[in-house]
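Engineer: here is a sequence together with a model predicted from it:
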Amino acid sequence: MATFLYKLGRFAFRRRRYVALFWVALLALVGFGAASASSAGSSSFSIPGVEAQKAFDLLDQRFPGTSSDGASAKIVFKAPEGQKITDPASKAEVKKTVQAIDHGSKEVASVADPFAGGNSVSKNGEIAYATVTYKVSSMELQDSSKDALQDAVDDAKADGMTVEVGGDVLQAMPETGATEVIGIAIAAVVLVITFGSLIAAGLPLLTALIGVGVGVASITALANALSLDSTTSILAMMIGLAVGIDYALFIVSRYRAERAEGKKPEEAVGRAVGTAGSAVVFAGLTVIIALVGLAVVNIPMLTKMGVAAAGTVAIAVLVALTMIPALLGFAGNMVLGRKARKAAKSTKASGGDADAVADVVAAAHRQPSGEHKTNMGTRWARFVLRKPVMVLVLGVVGLGVVAVPATQMQLGLPDDGSQPTDTTQRRAYDLLSEGFGPGFNGPLMTVVDGRGADDPHSAANREVAQIKKLPDVTAVTPATFNKAGDTATITVVPSSKPTSEETKDLVNAIRDDGRNLKSETGASVLVTGTTAMNIDVSQKLTDALVPYLILVVGLAFLLLMVVFRSILVPLKAALGFLLSVVAALGAVVAVYQWGWLGSLFGVEETGPIMSMMPIFMVGVVFGLAMDYEVFLVTRMREAHVHGESPKQAVETGFRHGTRVVTAAAVIMMAVFAGFISSSEQMVKMIGFSLAIAVLFDAFVVRMAIVPAVLALLGKRAWWLPRWLDRILPNVDVEGEQLHKQLGDGPDEPQGPDADRELSRV
């Protein structure tokens, strides 16, 4: 692989104009496609295999025409202080508003008058609601229809009434806020400090933005055809930015190190792509495999998120391998440090050829022998090697303590109750809870399938009576049968809010009683509705989390065994990854479920953790953890193979890679943290969890636990049975075969010149 990438890097360098033109043209093409694509339609939320989905499918069959994919809204009215909603003036205002909404748009299917019957007025007479249904989904709804709804609401508010709108009609698009820009700015500062050159710092940012632009524009162009929501593109942008900057950073750093050894630009590019590029390919593949592997959970929406994010990572890898070499060709000596740039410019001005320029660049980086031993990476490695047991115990115990809250993790999906308090959806949610009880926002739909019963009506009535006896039930409607008279629906209003454990217990209690009903009468009972669906999805993801962790950890072990030709090193890496993931989950629970430091991270409402967050985070962190493991430990292995003692190899690895990996980790943390201010709960949690996971994995696991374990294992760390060595494929991630072909031995530049370049901060 390294040899192929070496040739690819040189080709991109020589044909840089065509390569740059290709990526710019591709960006323009997908950008045009995104701009001209129709807006995304209704994203069908189906979860194959769960009871709530089976009930939905049964309702479609037995109650044809009753289900609708159209948008809906609940207009909640509250009378002015000291008045009743049933007072003549208030009642007239509500009716006027309902009529204005009904006649305000041709897309309105129906508007339910709260005074026309039913239970749409609270018992105290202060609050009422009207349900509005539309003929099209919220994504397809025209702006004129939304404006008509908003105008009618504003008119009612002007007359002194409190009016709020729940549902998805006025749902705002997710926003990430200014901190996203701050995150990118921090990444830029870190790059400038690392390279000491604005041009060198700008290359990773430029290529990452181009890669993300291609990826997100492609997702936008395909959103309607594939039913992708806005969250998918935001997550893809978050991950694409982070890995795009880091992958380019590693290749540019390696290129400068090769130039510091006296290589000409084209040769330096080839070697950089052949060596650092090999690790980039491996790291990118691990992220892609983990994200695509989310399909095993069998939740279509999660699969789409994973595949979309994986596609953006693949684009980031291709951009790093092709466009970075091309831009390095355009930049010339401008990517070097100031001293090297001046020397190269002076030599060219005096008529020096390429060999002379390469020599003066190498001379500009030369420093007294032994000076490299004083860098921060070397000092830290020596400290860990002196006290490996202490460092190991502190690292493991520290992460273990942080991980403790993860044992209390509760999973759920958000509703309007998790929205910021300044949104109309949240205020409507609170008003409905005030007037009709917390459970009114999440009613349960119980479906009684009586085809297997002798008397379906008797079975349904028995189920109604049994449900009324259960705890945490506020109201139960009579059974409503279909035309065939063999299937009935029963609406159950819990006493607790939809995301509470009490509501979950109620759903399980109804299902338990339904099993008794089936054994007695032959009728089947299914519980569905948004609340039941959320409970089922959360349970399915909880059940899938441990198997997926085992799959990912097993994959990490196998991949790293191929790379490092060792058993204990991959085992240590996989266990370290597991430790950092559990610690990150503990931090998420402490902040978002318990509310610790919640105000610092913009947490307005604590509650269950987003069901899809943990398993999505595992997939991403897996790839990032393997990224840092490869860039740090491959240099240690190469040094050990070339005769250094195990402890010397650890020191060499840290001297070469610590600072670059540190810069990469800080950049990733900054980019991920930039999304914590998003208005979308899923994006907010993912941003925080990835930022904290990178902190734990890069600085505690890879920088402390890994060298401590290697120091304790000694030579045993690199042991591999001969029979296994013969079976495992040689992917040459370190570029060993490439350097043998080039006739220069080790797979990485040796000596103080490269040391200084790789350890710059």
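Structural biologist: Happy to help now that I have it. Numbers count the residues shown, from 1 in each chain.
Engineer: drop to CA atoms for contacts and neighbour counts, all remaining ones
Structural biologist: OK.
Engineer: elements contacting the helix ranked longest in the chain?
Structural biologist: As assigned by DSSP state H, the longest helix anywhere in the chain is helix 530-564. When contacts are defined as 3 or more C-alpha pairs under 8 Å, 6 or more residues apart in numbering; DSSP states H and E, helix 530-564 sits against helix 51-62, strand 411-412, strand 444-449, helix 501-521, helix 568-588, helix 613-641.
Engineer: and that helix with helix 568-588, angle?
Structural biologist: 150 degrees (axes from the mean of the first three to the mean of the last three C-alpha atoms, to 10 degrees).
Engineer: now helix 530-564: buried residues?
Structural biologist: 530-542, 544-545, 548-549, 552-553, 555-564 (16 or more other C-alpha atoms under 10 Å).
Engineer: got it, and stretch 157-176?
Structural biologist: So, applying 16+ other C-alpha under 10 Å, buried residues of stretch 157-176: 161, 162, 163, 164, 165, 166, 167, 168, 169, 170, 175, 176.
Engineer: show me the contacts for the third one.
Structural biologist: Contacts here follow C-alpha atoms under 8 Å, 6 or more residues apart in numbering; on that basis residue 163 touches 75, 76, 77, 78, 153, 156, 157, 428.
Engineer: surely it forms part of a strand?
Structural biologist: Yes: Residue 163 sits within a strand when classified using DSSP: H, G, I helix; E, B strand; the rest coil.
Engineer: nearest to residue 677 among the buried residues of stretch 157-176?
Structural biologist: Using C-alpha to C-alpha, residue 176 comes nearest to residue 677 of those, at 5.7 Å.
Engineer: try this one next to it:
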Amino acid sequence: MFERIAELAIRRSRLVLVVAVVAVALMGAAGSGAFTKLLGGGFDDPASQSTRAGKVIDEKFGGETNLVLLVRAADGRIDTPAAKESGRSLVADLKEEKNLANVVSYWDTGSADLRSRDGRQTMVLAHVKGDETQQQENARDLLDTYTGSYKNTLTVQAGGGAAVGGDMSQQVVDDLVLAETVAVPLTLVLLLFVFGSVVAALLPLAIALIAIMGSFAQLSFLGSVTDVSVSATNLTTALGLGLGIDYALLMISRFREQLAAGAGVDDAVRQTVNTAGRTVAFSAATVAAALAALLVFPQYFLRSFGYAGVGVVALAAIGTLFVMPALLKVLGHRVNSGRLPWVKPGHTGTRASLWGRLARTVMRRPALTALPVLAVLLLAAIPLLGITFGTPDERVLPEGAESRQVAAALRENFNGSDDAALHVVIDQPLKQAPLAAYATRLSRLDGVVRVETSAGTYAEGGSAADGPGNAALGRPDAQRISVVSSLPPRSDQAQSLVDEVRAVTPPAGSLPLVGGVDAELVDSKDSISGRLPIAVALVALTTFVLLFLFTGSVVQPLRALALNVISLGATLGVMTWIFQDGHFSSLLGFSAQPMEVSMTVLMFCIAFGLSMDYEVFVTSRIKELHDLGEDNESAVANGLGHTGRIVTAAACLLAVSFFAFGTSKISFMQMFGLGSGLAILIDAVAVRGVLVPAAMRLLGRSAWYAPGFLRTVHGRFGLGEGGPAPAPGAAAEPPYAEHSTRV
């Protein structure tokens, strides 16, 4: 196959480039409408109890409270005549808004629960209509109109889920612009230093353009047929640029190496495609397999990253395999044009004696050099023993964000917040007596301040007020119960309360559904933890199979998986130590809180995939030299000598793109960027530079072991660099007894 690709590039290079230009233009046109089809949110399991409860509330009760206006009297208490008049006018205006429903205020109901303890503030509750994206857009329009000073007697601030989501979305956009402003110029400068010539440095951008444009077209199509998160576009841009650089760097380096060795352009293209091209194909398969594991999760936020990730990897590989050889054929020796002044003529190969010397040093004393590195990585992983998980709330925003300030005021000055209440829904007719009895049982739970129903309000096991309840909570065919607690939202105690509410005996014949922010957190964690073993098993299995087909060894995949687990454990441990335990919080400007569960899973899959990307880069060259007859030690040292510079350069370039997210003011974006960048550098330096040669030296010739029947399978189906696999049963290398293992 790779020979045919090379011949196509050589014989029809200009046609291939013309087709590529047309394809990019068409994909760009198709992908231009992607943003109008993509959605916000997507963190919840659509089959969970909390999601089903939310749907019933939307359909039969006009929606949950997702907007809280915190209203302060400019001078004195909110009960003054001037404040009352302005407040009623504000509420009347809000009720006229077509995108609002269920507007509830203290001035309408007289409920003391909507008034602060000092009497200077009050809450106005409402539901912003639409899906999560529409809610954020509608909330933004409403807040532009109503927040700030109102008739010089009131000051209005906005909080609640819709306002928090709007603040997050806007902050993410601002942060991404800043990150790209930092990352793109740095990447271009580094490309010039890595390649040493202007022409070679610009070639990876062509592959990145193909991958990004194609992925946007893919997301536009998928957005027409299923739910896709708008956040997937961020991965498309970052990963498209990163993999375009990685794959192009490998191809261009091998091509220039062949030219420097005296090969003609056509032969250089053939050898490049047959070796580096084969590596790119297997590398892309391993990265895609890791990202495809995200498709097992029901949350469309995670599935969307699976769609985008697999698509961008496939397109980057296709562009590299077909377009890059055609570009190299057309350019020929001009690939070195625009050479920078400090680059000496002829120094265009990839051989890096530093990495070769490091590998030989490690293999002379494998245990002595590897054990300190392992100790540091395992020490870094220790914080994982205390890891906890959460979902995004207002605390991920900067302290100055208005919605975060409102949330803090509600916790400090009010007796429980309806915005953070648990919403119990009974989607069937229910008489008042059993409803009252059920609400009474709920009100006895620890931490519950009050339970509001259409039959009345209950607290501490009894009725909290005389007279009828809130008629808006009852329907002929359904009942809604609001369980308001004094517990901090998303705390361990609040999550325990969800389980306690669900355990309370319901009215006979009824099946209550429990929703609300804390219920959504519990359900999201349960959903992801339930699917995580499946995802991990799929990643491990597909990686093992692909690396076996690539190397013909069952030991190499196991060695790669073990080292990957260690490096990822260290990365996640450091991120837990920083973002959950709060170290460097003042420097980075975030508030410590549990690890965001979706972003942690996403970071794991991306870091795992990219680690296997570099694994294939290194192992491919080692195997190529091994198959040519070099002994294990020489193959490892020379293989790292050839690929060490490529892997290090690719890792640094990609890490810059991720580290740029460290400038974000959203804490989970900081965590994702810093964690992904750190994982890439740990893998490229500690794992590839030290642990791989140490492991290969200790394993000796057993590093290439496979049972006889699997050697037969590999001999028939396997693909490796440098030509067909060795014949089944052939010796992997001469006996290794002459090499002693010294500590």
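Structural biologist: Received the coordinates, thanks. Since the structure is predicted, the reported quantities are computational estimates derived from the model, not experimental observations.
Engineer: TM-score of the superposed pair?
Structural biologist: Superposed pair, TM-score by TM-score structural alignment, normalised by the length of structure 2: 0.85. Supporting alignment: 701 aligned residues with a C-alpha RMSD of 3.4 Å.
Engineer: looking at the helices and strands packed on helix 530-564 of structure 1, which is buried most?
Structural biologist: strand 444-449 (a mean of 26; mean count of other C-alpha atoms under 10 Å).
Engineer: helix or strand right after it?
Structural biologist: helix 456-469 (DSSP states H and E).
Engineer: so how far is stretch 424-444 of structure 1 off the chain centroid?
Structural biologist: 30 Å (C-alpha atoms, centre = their mean, to the nearest Å).
Engineer: report the buried residues of it.
Structural biologist: 424-433, 435-444.
Engineer: try stretch 327-347 of structure 1
Structural biologist: In stretch 327-347 of structure 1, counting by 16+ other C-alpha under 10 Å, buried: 327-329, 333-337, 340-345, 347.
Engineer: what do you get for stretch 450-465 of structure 2?
Structural biologist: 450-463.
Engineer: from residue 577 of structure 1, how far out is residue 151 of structure 1?
Structural biologist: Counting by C-alpha to C-alpha, to the nearest Å, the gap from residue 151 of structure 1 to residue 577 of structure 1 is 53 Å.
Engineer: also residue 671 of structure 1?
Structural biologist: 21 Å.
Engineer: could you do residue 411 of structure 1 as well?
Structural biologist: In terms of C-alpha to C-alpha, residue 411 of structure 1 sits 22 Å off from residue 577 of structure 1.
Engineer: and what of residue 166 of structure 1?
Structural biologist: From residue 166 of structure 1 over to residue 577 of structure 1 (counting by C-alpha to C-alpha), the distance is 42 Å.
Engineer: which residues in structure 1 does stretch 309-328 of structure 2 align to?
Structural biologist: The aligned range for stretch 309-328 of structure 2 in structure 1 is 309-328, by TM-score structural alignment.
Engineer: average offset between that stretch and structure 2?
Structural biologist: Here the mean offset of stretch 309-328 of structure 1 against structure 2 after fitting is 2.1 Å, by mean C-alpha distance after the TM-score superposition for structure 1.
Engineer: spatially speaking, which residue is in the middle of structure 2?
Structural biologist: Closest to where the C-alpha atoms of structure 2 average out (C-alpha atoms, centre = their mean) is residue 602, at 3.4 Å.
Engineer: grab the nearest non-local neighbour of it.
Structural biologist: residue 302 (7.1 Å; C-alpha to C-alpha, 6 or more residues apart in numbering).
Engineer: next one: residue 495 of structure 2
Structural biologist: Closest to residue 495 of structure 2 by C-alpha to C-alpha, 6+ apart is residue 518, at 5.8 Å.
Engineer: ok so, going back, which members of the buried residues of stretch 424-444 of structure 1 are positioned in strands?
Structural biologist: residue 444 (DSSP state E).
Engineer: so which of the buried residues of stretch 424-444 of structure 1 sit within helices?
Structural biologist: 424, 425, 426, 427, 428, 429, 430, 431, 432, 433, 435, 436.
Engineer: and the last one, what's its match in structure 2?
Structural biologist: So the one you mean is residue 436 of structure 1. So residue 436 of structure 1 corresponds to residue 414, using TM-score structural alignment.
Engineer: its match contacts residue 117, doesn't it?
Structural biologist: Yes: between residue 414 of structure 2 and residue 117 there is a contact under C-alpha atoms under 8 Å: 6.1 Å.
Engineer: and the next element down the chain from the helix or strand encompassing residue 164 of structure 2?
Structural biologist: For residue 164 of structure 2, the host element (DSSP H and E) is helix 161-195. The first helix or strand that comes after helix 161-195 of structure 2 along the chain, using DSSP H and E, is helix 198-225.
Engineer: by contact count, what packs against the very next helix or strand once past that next one?
Structural biologist: Counting by DSSP H and E, the next helix or strand C-terminal to helix 198-225 of structure 2 is helix 232-260. Helices and strands touching helix 232-260 of structure 2, by 3+ C-alpha pairs under 8 Å, 6+ apart, are helix 198-225, helix 265-272, helix 300-318, helix 324-331, helix 632-659.
Engineer: from the chain's centre, how far out does the third one sit?
Structural biologist: Offset of helix 300-318 of structure 2 from its chain centre (C-alpha atoms, centre = their mean): 12 Å.
Engineer: summarise which helices and strands that helix is packed against.
Structural biologist: Short answer (3+ C-alpha pairs under 8 Å, 6+ apart): helix 300-318 of structure 2 packs on helix 198-225, helix 232-260, helix 278-292, helix 597-627.
Engineer: same for the third one, what does it pack against?
Structural biologist: Right, helix 278-292 of structure 2. Right, helix 278-292 of structure 2 is packed against helix 300-318, helix 517-551, helix 597-627 by 3+ C-alpha pairs under 8 Å, 6+ apart.
Engineer: quick one: it to helix 265-272, angle?
Structural biologist: 40 degrees.
Engineer: helix 278-292 of structure 2 vs structure 1, mean deviation?
Structural biologist: Looks like 1.7 Å for helix 278-292 of structure 2 (mean C-alpha distance after the TM-score superposition for structure 1).
Engineer: how about residue 707 of structure 2, what's its match in structure 1?
Structural biologist: In structure 1, residue 707 of structure 2 lands on residue 721 (TM-score structural alignment).
Engineer: tally of neighbours for that match?
Structural biologist: 10 (other C-alpha atoms under 10 Å).
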